[in-house]
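In: This is the structure alone, sequence omitted:
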């Protein structure tokens, strides 16, 4: 080969990046871009401020690995490039419409389908394997399973920007992207970051039912319905129960109102199709689930990881908010549930659905005999 011909060849890193991007799109990823491990700027300092204010609630794992999360090189010292990949899960319909049918539970759009970790991990490993072969250098693959700040990295790579709701927003895919990361020891050409396009819009902040945003670009997870219904393991504070409405797993409000969603095309990944058992399921059906039935119904979905007791707790809050006496026969048996967090919310829902006579009789018979102090307080509290 002549010297002139060699000069026309793409550098190995450029060729590897081009092949990687083509391969990723073949496997169903909607966007793939590259950044460097030192590109997230002040995101690490913002994380420390978030933790110092206690806004992470009971998510202790955020604090435990804060130093590693602030800098990908603390996670893997050999990293030279980070490939960020996005897969759309944009819904066909407006998720907010489901809130009107209070006899049904509303599951967050991301969780209405097979677990995205399972869908993406194998594809990422295949892409990473090819990148490793093309560059001769090692790689590591992550899908929301390591102390890595995926959203700031995706913004640095130019996939989108972190909106005022702190989630990633894309001009092509709105607020509906699953993110995965491939860390490589190879030097790949980085892409330009995306600038913030939120402007004066505050729809996401205004839509939050529990006022979980102290200021634009700041989240207090302790007030977030997604945190309360998924991550929070204890009793949900009374002030948040009515605003939860019939949201039984997560909350899409701040995502769904984003104006950039108008450019998003519905997800085309067949393994991310919405599952019927997760699409606005009747509360009465969910309240009847014991642990075995729960595991069977939600196998392979994000809902299963949260567990039967917390999900039924959430369904009881939705039943109480529905104020539909037809749900009372589904609620009443749960007054004797083995789990205190279930019994407590069964009391809360029962007292809102029962007649005055039924309520007084149950309070007299059950309240004094209840062994758990938190459940007793639910019997004794003023009815709001």
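Out: Ah, there it is. Not measured: the values here are computed from a predicted model. Numbering: from 1, shown residues only.
In: Only C-alpha atoms from now on, for both contacts and neighbour counts.
Out: Will do.
In: For residue 311, see how far away residue 154 is.
Out: Using CA to CA, to the nearest Å, residue 154 is found at 31 Å from residue 311.
In: Now that residue 242 has come up, it's in contact with residue 321, right?
Out: Yes: contact criterion CA atoms under 8 Å: residue 242 and residue 321 qualify, at 6.2 Å.
In: where along the protein do the strands fall?
Out: For the chain, the strands defined by DSSP state E occupy 31-35, 81-88, 106-107, 139-142, 161-162, 168-169, 177-184, 247-249.
In: Same list (those) but as JSON lines, adding mean neighbour count and distance to residue 46.
Out: Output for the strands of the chain, formatted as JSON lines (neighbours: other CA atoms under 10 Å; distance: least, CA to CA, whole Å):
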{"stretch": "strand 31-35", "mean neighbour count": "24", "distance to residue 46": "20"}
{"stretch": "strand 81-88", "mean neighbour count": "25", "distance to residue 46": "21"}
{"stretch": "strand 106-107", "mean neighbour count": "27", "distance to residue 46": "30"}
{"stretch": "strand 139-142", "mean neighbour count": "20", "distance to residue 46": "22"}
{"stretch": "strand 161-162", "mean neighbour count": "24", "distance to residue 46": "13"}
{"stretch": "strand 168-169", "mean neighbour count": "27", "distance to residue 46": "16"}
{"stretch": "strand 177-184", "mean neighbour count": "24", "distance to residue 46": "20"}
{"stretch": "strand 247-249", "mean neighbour count": "28", "distance to residue 46": "27"}
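In: need the ones you listed in TSV with distance to residue 67, can you?
Out: As requested, the strands of the chain are arranged in TSV below (distance: least, CA to CA, whole Å):
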stretch	distance to residue 67
strand 31-35	20
strand 81-88	18
strand 106-107	33
strand 139-142	18
strand 161-162	21
strand 168-169	22
strand 177-184	18
strand 247-249	30
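In: Between strand 177-184 and the lengthiest helix in the chain, find me the angle.
Out: In the chain, with assignment by DSSP state H, the single longest helix is helix 116-135. Here helix 116-135 runs at an angle of 30 degrees relative to strand 177-184 (axes from the mean of the first three to the mean of the last three CA atoms, to 10 degrees).
In: Next one for the comparison:
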């Protein structure tokens, strides 16, 4: 028996890495057994702690994978671009995926694009009236950064996560209302929500850019058409009169302007006008066209330059909007070489003769004012 105890004692000493005494007693053996038991318990506790740590890391990795998967799937949905865009449908699909990651109960998404206003609501366990009250509350906040409502912060709602959608400008917001399971919105929920908001902002920015480019191209096409119309209004051939040389040219500051000139031979006289319609672009060109047709019609019935100016002013005053007017310089030249000039608010007219220059300034206000 003593030999068996001796072997057990030595084995315990070896396991515990302690020196064995020559004398073996029951007390020493029990003490070694207690020490071994304590170390076994400590080792067991360490294993349990390691297991819990591994489980926590595994849960974090699983959550991170879920977050990345959500962001990736949402990105794939929102990156598809069509024109006209189908953003409403894309958002509906995207937030069904987001629900798996954030576990929201109800949802309010309010986005303004250059083409439409999108309001996406998912009531969840809330009534339509409750969700509408929360929507009005969020609208009144005019958020510029993410806000999380925790329990007790508002009587209207327990948990609320609001993320503004901001790109080249503020396009709207996302409101996650209540959790579908007990708990609060976490920092991880906030991170996912902000990432989704940035993706939505990028999608709206893209729509905005394409829409502006389409409008710009359409405007340029309209300008080109208007430019051709304007050029067609200028006289193609100047009247040929013995002893008189007539020439004119116009270069608009932009594609289309309100500059106008015309030369006509009627009733044995040469009539010429140089004019500038207020404004630029297509509106000015359209008004110029009206002035031209009115002028040519009146020339067939008037007998003097002053009568022409008076009647043209009356027509323009009646037909033009209040903030529109025309500066014009009128000329008439008869067979005897007598030149008459009327300047209605236009730039000075310079007459050069025998190395001398005379200036005919404005003798009246622009047409269409009085």
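Out: That came in fine, so what should we check first? Nothing here was measured: the structure is a model prediction, and the numbers come from that model.
In: Superposed, how do the two chains score by TM?
Out: TM-score of the superposed chains, computed with TM-score structural alignment, normalised by the length of structure 2, equals 0.22; 145 aligned residues with a CA RMSD of 7.0 Å.
In: Looking at residue 154 and residue 311 of structure 1, which is more packed in?
Out: Comparing residue 154 of structure 1 with residue 311 by other CA atoms under 10 Å, the one with more neighbours is residue 154, at 31 against 21.
In: ok, now how distant is the closest residue to that one other than its chain neighbours from residue 24 of structure 1?
Out: Sequence neighbours aside, residue 84 is the residue nearest to residue 154 of structure 1 in space, at 5.8 Å (criterion: CA to CA, 6 or more residues apart in numbering). Look at residue 84 of structure 1 and residue 24 of structure 1: by CA to CA, they are 11 Å apart.
In: Name the residues contacting each of the two.
Out: The contact sets of residue 84 of structure 1 and residue 24 overlap at residue 32 (CA atoms under 8 Å, 6 or more residues apart in numbering).
In: quick revisit: surely the residue nearest to residue 154 of structure 1 meets residue 180?
Out: Yes: checked against CA under 8 Å, the pair residue 84 of structure 1 and residue 180 is within contact range at 6.0 Å.
In: Can you pull the residues that touch both of the two?
Out: By CA under 8 Å, 6+ apart, the residues touching both residue 84 of structure 1 and residue 180 are residue 150.
In: which residues in the stretch 101-250 of structure 2 form strands?
Out: Assigned by DSSP state E, counting those that start in this stretch, the strands in the stretch 101-250 of structure 2 fall at 104-112, 117-122, 147-149, 160-166, 170-179.
In: Dump those into JSON lines; add distance to residue 132 of structure 2 and mean neighbour count as well.
Out: Converted to JSON lines, the strands of the stretch 101-250 of structure 2 look like this (distance: least, CA to CA, whole Å; neighbours: other CA atoms under 10 Å):
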{"stretch": "strand 104-112", "distance to residue 132 of structure 2": "9", "mean neighbour count": "21"}
{"stretch": "strand 117-122", "distance to residue 132 of structure 2": "9", "mean neighbour count": "16"}
{"stretch": "strand 147-149", "distance to residue 132 of structure 2": "17", "mean neighbour count": "16"}
{"stretch": "strand 160-166", "distance to residue 132 of structure 2": "14", "mean neighbour count": "24"}
{"stretch": "strand 170-179", "distance to residue 132 of structure 2": "12", "mean neighbour count": "23"}
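In: quick revisit: which of the strands of structure 1 sits closest to residue 349 of structure 1?
Out: Closest of the strands of structure 1 to residue 349 of structure 1 is strand 247-249, at 14.0 Å (criterion: CA to CA).
In: tell me the contacts of the residue nearest to residue 154 of structure 1?
Out: Contacts for residue 84 of structure 1 (CA under 8 Å, 6+ apart) come out as 32-35, 150, 153-154, 157, 159, 179-182.
In: Apply 6 Å and report the result again.
Out: Residues near residue 84 of structure 1 by CA atoms under 6 Å, 6 or more residues apart in numbering: 32, 33, 154, 180, 181.
In: about what we covered before: a markdown table please, covering the strands of the stretch 101-250 of structure 2 and showing distance to residue 92 of structure 2.
Out: Shown next, in a markdown table, are the strands of the stretch 101-250 of structure 2 (distance: least, CA to CA, whole Å):
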| stretch | distance to residue 92 of structure 2 |
| --- | --- |
| strand 104-112 | 10 |
| strand 117-122 | 7 |
| strand 147-149 | 23 |
| strand 160-166 | 16 |
| strand 170-179 | 12 |
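In: looking at those, which is closest to residue 14 of structure 2?
Out: strand 170-179 (57.9 Å).
In: Can you name the residues in contact with that closest one?
Out: Taking CA under 6 Å, 6+ apart as the criterion, the residues outside strand 170-179 of structure 2 that touch it are 103-112, 159-165.
In: That one relative to strand 160-166, how many degrees between them?
Out: Going by the same axes, to 10 degrees, strand 170-179 of structure 2 makes 160 degrees with strand 160-166.
In: related to what we said a few turns ago, and the two most separated of the contacts of residue 84 of structure 1?
Out: Farthest pair in the contacts of residue 84 of structure 1, by CA to CA: 33 and 180, 11.0 Å.
In: Residue 61 of structure 1: which of the strands of structure 1 is closest?
Out: Closest among the strands of structure 1, using CA to CA: strand 139-142, at 16.4 Å.
In: and the closest residue to residue 192 of structure 2 other than its chain neighbours, how many neighbours?
Out: Once flanking residues are discounted, residue 192 of structure 2 sits nearest to residue 67: 6.7 Å by CA to CA, 6+ apart. Residue 67 of structure 2 has 20 neighbours, counted by other CA under 10 Å.
In: Likewise for residue 299 of structure 2?
Out: 19.
In: Quick check: it vs residue 293 of structure 2, distance?
Out: From residue 299 of structure 2 to residue 293 of structure 2 the distance is 10 Å (CA to CA).
In: Over to residue 110 of structure 2?
Out: In terms of CA to CA, residue 110 of structure 2 sits 51 Å off from residue 293 of structure 2.
In: Compute the number of surrounding residues for residue 318 of structure 1.
Out: Counted with other CA under 10 Å, residue 318 of structure 1 comes out at 27.
In: ditto for residue 14 of structure 2
Out: Look at residue 14 of structure 2: counted by other CA under 10 Å, it has 12 neighbours.
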